[in-house]
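Enquirer: Test case, fold it:
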Amino acid sequence: MKILIVLAHPEMQSMNGAMFKQAIKTLEEEGHEVKVSDLYREEFNPVSGRNNFKTTYDAAFFKQQLEELHATKVAGFADDIETEQQKVEWCDLMIWQFPLWWFTVPGILKGWVDRVFAMGRFYGNDNIYEAGMFKGKKAILSLTAGAVESAYLKDGLHGDLYGVLRPLHRGILQFTGFEVLRPQVVYAPVRQTAVQREQELAQWGERLKHIFTEQAMPIDTY
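Expert: Predicted structure coming up:
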């Protein structure tokens, strides 16, 4: 199978960096083909605008969705965007590896979505949710959280983690047709011992060996 791993962390020695490396190692050993988008090392530009395109639909007024529709028709996306779009279209499974910052993804990953997930190319004309363009593909969020697990329960300090992740699960991944798998979460890695972190990596690797047998999880639509 074909897997795209998108990494959004500035430090490769972090737990995110270790999970990224563990995923590549495990999946390749299992015989899968892996491509990566290492956003910080590649210095991906997250700022969306006319730089997204090699073409222009309306020079007088910039509306990104109209420019995206036009670029989809005439192969007008900038080279860096086209490269990322082709990776997403290529993969059977997409993994996002990131730290939870301010209850969401780092800005560089959100900017990647803003630029890459283009109207016409990735959604539109009723091609959303169950009829999404990526129907049949799987996606999973693999992340670290700064607090302990009890803080992310419904009655915890920060509230239900699944509620925190819902805009990503429902509003981006499921919206474009992906089957969304249960997230892989490492809580408070900075508070863990080296042995505990190694156990987390081993569990992640073991899960990845069977990832394509997993079913999509239900996501609240309220």
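Enquirer: From now on I want contacts and neighbour counts done on CA atoms only, so please keep to that.
Expert: Noted.
Enquirer: so Thr104 makes contact with Leu165?
Expert: Yes - counting by CA atoms under 8 Å, Thr104 does reach Leu165; the two are 7.1 Å apart.
Enquirer: Please give the element, helix or strand, for the residue positioned nearest the centre of the chain.
Expert: By CA atoms, centre = their mean, the chain has its centre lying nearest to Trp96, at 3.5 Å. Assignment of secondary structure by DSSP states H and E places Trp96 within strand 93-99.
Enquirer: helix or strand right after that strand?
Expert: Where DSSP H and E defines the elements, the next helix or strand beyond strand 93-99 is helix 107-116.
Enquirer: quick one: buried residues of the helix or strand just after that next one?
Expert: As assigned by DSSP H and E, the chain's next helix or strand after helix 107-116 is strand 138-145. Using 16 or more other CA atoms under 10 Å as the test for burial, strand 138-145 gives 138-145.
Enquirer: In those, find the pair that's most separated.
Expert: Between any two of those, the greatest separation by CA to CA is 22.5 Å, found for Lys138 and Ala145.
Enquirer: What residue in the chain is the furthest from its centre?
Expert: Ala60 (33.4 Å).
Enquirer: Sequence B follows; please return its structure for comparison with A:
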Amino acid sequence: MPAIPRKKVLIVHAHPERTSITRQLADSACEVLGEQGHVVMRSDLYGMGWKAVFDGQDFPRRVNPDRLSFIEESGHAFSHGCQTPDVEEEQRKILAADAVILLFPLWWYSMPAIMKGWVDRVWAFGLAYGYQGAGNAHRYGEGGFAGKRALLAVSVGGPAQDYSPRGINGPLEQLLFPITHGTLFFPGMQVLPTFAVYGTGSIDAQGMAEATTAWRGRVAKLFEDEPIAFRPQNGGDYPDRHALGPHIAPDQTGLMAHVVNASRPLR
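Expert: Below is the predicted model of the structure:
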């Protein structure tokens, strides 16, 4: 098998406990990628004391001091190089990265607030949305993060059955759709199927060892695995850039209509 070209990978993880499964998976990912010769950048959000709240303090040089418009201020700060240093540093990392791995526990069916705040502050107007000043012309498959890969690793307290296609909590791939399709695919990333560790509230040593082995295998194929087949905005399926054409998946509605061959599981 030919060697995988050397890449840069950004690992972003969010858990306050250093012995957490999230932290263990992040450490394992670093090891695997390092063994492959890749360059690893790391953002431990709790360890960094990341400011989670997106507010007026993010804009040292305001365009309008009387009314806070996040789009206006974010676009001005990004285009004029007057963002806060912590945001600029994270943007530097993500722009340099060929792939981004986000690791977090599933808290109330989403990511922890500190990671959501990382996205809110780093995904600037002009970069992750409003790309090239063209409004929504470049989104869902295009944009400032096009060409990069993304992978979620989620630790889930409950059993896998609760998150199965008919599980009481709802299918995990649909619960995470706002992240995979919205946060990541919207600005152009190719998103890989999510890796999940279930039953983490009672996992034993053997279960953790099995999960770690499976995770290491997924990380090893970070640049080989096929991404989720989200439909790109400008690929012809959305004639008006807003809604699917009547001839596209005519019998489907809801989230999975925006995935090609959605009858196949995403994980």
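Enquirer: TM-score of the superposed pair?
Expert: The pair, once superposed, lands on a TM-score of 0.96 when counted by TM-score structural alignment, normalised by the length of structure 1; 222 aligned residues with a CA RMSD of 1.2 Å.
Enquirer: quick revisit: what does the residue nearest to the centre of structure 1 correspond to in structure 2?
Expert: Aligned counterpart of Trp96 of structure 1 in structure 2: Leu102 (TM-score structural alignment).
Enquirer: Surely that match is in contact with Leu152?
Expert: Yes - counting by CA under 8 Å, Leu102 of structure 2 touches Leu152, with 4.9 Å between them.
Enquirer: residue range for stretch 68-81 of structure 1 in structure 2?
Expert: Under the alignment (TM-score structural alignment), stretch 68-81 of structure 1 falls on residues 74-87 in structure 2.
Enquirer: list the buried ones in that stretch?
Expert: Quick answer for stretch 74-87 of structure 2 (16+ other CA under 10 Å): 74-78, 82-84, 87.
Enquirer: about what we covered before: and the strand holding Trp96 of structure 1, how far from structure 2 on average?
Expert: Strand 93-99 of structure 1, aligned to structure 2 and superposed, deviates on average by 0.3 Å (mean CA distance after the TM-score superposition for structure 1).
Enquirer: do stretch 18-29 of structure 1 as well
Expert: On superposition with structure 2, the mean distance recorded for stretch 18-29 of structure 1 (mean CA distance after the TM-score superposition for structure 1) is 0.6 Å.
Enquirer: what range in structure 2 matches that stretch?
Expert: Stretch 18-29 of structure 1 corresponds to residues 24-35 in structure 2, going by TM-score structural alignment.
Enquirer: Stretch 139-146 of structure 1 now?
Expert: Mapping stretch 139-146 of structure 1 onto structure 2 (TM-score structural alignment) gives residues 150-157.
Enquirer: Run the chain-centre distance for that stretch.
Expert: How far stretch 150-157 of structure 2 lies from its chain's middle: 10 Å, per CA atoms, centre = their mean, to the nearest Å.
Enquirer: which residues are in contact with that stretch?
Expert: Applying CA atoms under 8 Å, 6 or more residues apart in numbering, the external contacts of stretch 150-157 of structure 2 come out as 21-22, 25, 99-106, 184, 189-202.
Enquirer: cool, and stretch 125-133 of structure 1?
Expert: Against stretch 125-133 of structure 1 from outside (CA under 8 Å, 6+ apart): 122-123, 174-178.
Enquirer: Kindly report the same for stretch 64-83 of structure 1.
Expert: Contacts of stretch 64-83 of structure 1 (CA under 8 Å, 6+ apart): 49-58, 115-116, 118-121.
Enquirer: hmm, 6 Å instead?
Expert: By CA atoms under 6 Å, 6 or more residues apart in numbering, the residues outside stretch 64-83 of structure 1 that reach it are 52-55, 57, 116, 118-121.
Enquirer: again with stretch 207-218 of structure 1
Expert: Residues contacting stretch 207-218 of structure 1 (CA under 6 Å, 6+ apart): 179-182.
Enquirer: Can you add secondary structure and distance to Ile24 of structure 1 and give these back as a markdown table?
Expert: Output for those, formatted as a markdown table (DSSP: H, G, I helix; E, B strand; the rest coil; distance: CA to CA, whole Å):
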| residue | secondary structure | distance to Ile24 of structure 1 |
| --- | --- | --- |
| Glu179 | strand | 21 |
| Val180 | strand | 20 |
| Leu181 | coil | 18 |
| Arg182 | coil | 19 |
